[in-house]
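*Asks:* Got a predicted structure here, sequence first:
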Amino acid sequence: MMRACVAAAVVMLAGCASAPPEHFYSLSSGMGVVQAPAVRAAYYIELPAVTVPQQVARNQLVVTTGTGRVDLLELERWASLPASEIGQALSLTISGELGTIDVFRSPVPDKAPVYRISTNVQRFESAPGQYALIDAVWSVRLVGSTQVLTCRSVAQETVGAGYDELVAGHRRAVARIGGDISRAVKALAAGANSGC
C-alpha cells in the first residue's frame, strides 16, 4: 500500500513538473521609448478607460479558429485585461506622437487645454497565422466644450504563425489607431476643421 502511494505521488509530481508554462503578452511593451516633453506641454490629453467587447474582456487570448468558432487559450494570456492593454498602448502612442502627457486622473495647470479621448473597441479579433484586427469608434473633445469629433478606425494587420506574431500585429493595429487619433487632436489643437 505504501509503495503504491509513493508511486502515485511521484507520478503526480512528474506531471506537475512537465506542465507547459503560461505565456503573458503586453500591447504596450515594445512601443518604443517615449520622450517626456522638456517644457510644459501646450495641451494635454486625457484617455479614460477603453471599452472592449465582453467576449474578449478576459486575460486569456481569445482566438478565431474557424467560421464562428473561437477558442479560449488558458496558457496564452494578456498581462492585464485587453481594455487596459489597449488603453495603455494608445496612451503611449498618442502622447509620444503629440509630445504631451496623458493626465487622466491627474491634476492639470489652471486653464490648460485638455483633450478627452474616448475609445470603444467594437471588434478585437485574433486569427493566428492570418490577421489581428481592431475596429474602434473614438471621439475627441476639448474639455469644457460641447463640440465633439467622433470617428471610426479599422486596423487589420496580417500576421505570421505563432502568438508572438499575433500580439505584434495587435501592437501595429493599436499604433495605426493611435496615429489616427493623434492627427485629429493635432488638427483640433491648431484650430483646424478636423474630419475623420
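*Replies:* Structure received.
*Asks:* Only C-alpha atoms from now on, for both contacts and neighbour counts.
*Replies:* OK.
*Asks:* Only the buried residues of the helix or strand Leu166 falls within, if you could.
*Replies:* Using DSSP states H and E, Leu166 maps to helix 163-189. For helix 163-189, a neighbour-count test (16 or more other C-alpha atoms under 10 Å) marks 163, 165-185, 188-189 as buried.
*Asks:* okay, now the one to match up with it:
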Amino acid sequence: MNTKSAVRNGIVAMALAVGMLPLAGCGKSAPTHFYSLNATPQKSDAAPAGPCMSVGVGPVDFPAYLDRSQIVTRSGGNRMHLAEFDQWIETPRENFQRILTENLAGLVCAKPLVTYPWPTGGHPDRQIVIQVARFDGMLGQDTVLRASWSILDADGNNVAWRSNEYRESVAAPDYESLAAAQSKLLEQFAKDVAASLLGN
C-alpha cells in the first residue's frame, strides 16, 4: 500500500469513527428522577389537640392502578400515562401512610402514634382505616384525592365514617409540582382525619 492510499484509508476511518459518536450516545437511557410526598410542618408551637390516646394509622387500601413505582397521570378522557423516568422513591401506599402519620402527629395528641401493622402485643385506642379510590392528576392542571376513612375503637367498633374528595392545582407541568400538589392534598386530608378523631 502506497503512502497516498494509507492516508486516504486513515481519513475514511476517522470520518467513520466521528460519524458513529452521535449513535453511541443514542444507547444511553434518560436518567430516572425520584419523588416523595412531604409532610407539612405545623406553624403553631402549641401542643396538638387532645385528649391524648394511642392512635394507629392503617391499613391503607390503594387501587391497583397506583400500586407501582411509576408516577401515574391522566392525559384526558380515559387515557392514563405511566412516567417511566419519573418514579416514587417508595411505594405510593407506604409513602401516603407515612406522610399522613407525620401530618397527624402535629394535629392530634397521640401517644403513641403507630402505623399498621402494629407492634406485637399492642393495639391502639383508635384505628384509622383508609380506602383511597383515586390519587392522581394532570400535569399543569390539577390533582385529585378521593378517599373514605373509618375510625375504630379498641374493640373494633366503628365510631366514625367519612368520605371526601380533595382537589389541588398543579403549579407547573412537571412531576415535582405534581408531587407538591399531592402533598397539599394529604395535608387537607390529615386535617379532616384529625377532626374525626377528635369527634368534630
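*Replies:* Sure thing, it's come through. Here the structure is a predicted model, which means the values were calculated and not measured.
*Asks:* Would you pull the TM-score for this pair?
*Replies:* Once superposed, the chains reach a TM-score of 0.78 (TM-score structural alignment, normalised by the length of structure 1), with 178 aligned residues with a C-alpha RMSD of 3.0 Å.
*Asks:* what about the helices in structure 2?
*Replies:* 3-26, 92-105, 175-197 (DSSP state H).
*Asks:* relative orientation of the second one and helix 175-197 in degrees?
*Replies:* Right, the one you point to is helix 92-105 of structure 2. Counting by axes from the mean of the first three to the mean of the last three C-alpha atoms, to 10 degrees, helix 92-105 of structure 2 lies at 50 degrees to helix 175-197.
*Asks:* Tell me the helices and strands packed up against helix 92-105 of structure 2.
*Replies:* Here helix 92-105 of structure 2 touches strand 49-61, strand 108-115, helix 175-197, going by 3 or more C-alpha pairs under 8 Å, 6 or more residues apart in numbering; DSSP states H and E.
*Asks:* what range in structure 1 matches that helix?
*Replies:* Using TM-score structural alignment, helix 92-105 of structure 2 lines up with residues 82-95 of structure 1.
*Asks:* For whichever residue in structure 1 pairs up with Asp155 of structure 2, grab the count of nearby residues.
*Replies:* Aligned by TM-score structural alignment, Asp155 of structure 2 pairs with Gly144 of structure 1. The tally of other residues near Gly144 of structure 1 (other C-alpha atoms under 10 Å) stands at 10.
*Asks:* again, but for Phe96 of structure 2
*Replies:* Using other C-alpha under 10 Å, Phe96 of structure 2 has 22 neighbouring residues.
*Asks:* and it, what does it touch?
*Replies:* By C-alpha atoms under 8 Å, 6 or more residues apart in numbering, Phe96 of structure 2 lies in contact with Leu37, Leu186.
*Asks:* how much space between it and Phe135 of structure 2?
*Replies:* Per C-alpha to C-alpha, to the nearest Å, Phe96 of structure 2 is found 10 Å from Phe135 of structure 2.
*Asks:* overlap in contacts of these two?
*Replies:* By C-alpha under 8 Å, 6+ apart, no residue touches both Phe96 of structure 2 and Phe135.
*Asks:* hang on, the earlier thing: for Glu125 of structure 1, see how far away the match of Asp155 of structure 2 is.
*Replies:* Taken as C-alpha to C-alpha, the span from Gly144 of structure 1 to Glu125 of structure 1 is 35 Å.
*Asks:* Now do the buried residues in stretch 137-147 of structure 1.
*Replies:* Neighbour counts over stretch 137-147 of structure 1 (16+ other C-alpha under 10 Å) mark Val137, Trp138, Ser139, Val140, Arg141, Leu142, Val143 as buried.
*Asks:* How about stretch 91-108 of structure 1?
*Replies:* 91-104.
*Asks:* what's the most distant pair in those?
*Replies:* Largest separation among the buried residues of stretch 91-108 of structure 1 by C-alpha to C-alpha: Glu97 and Phe104, giving 17.3 Å.
*Asks:* one step back: in JSON lines, list the helices and strands packed on helix 92-105 of structure 2 along with distance to Gln131 of structure 2.
*Replies:* Shown next, in JSON lines, are these (distance: least, C-alpha to C-alpha, whole Å):
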{"stretch": "strand 49-61", "distance to Gln131 of structure 2": "5"}
{"stretch": "strand 108-115", "distance to Gln131 of structure 2": "15"}
{"stretch": "helix 175-197", "distance to Gln131 of structure 2": "12"}
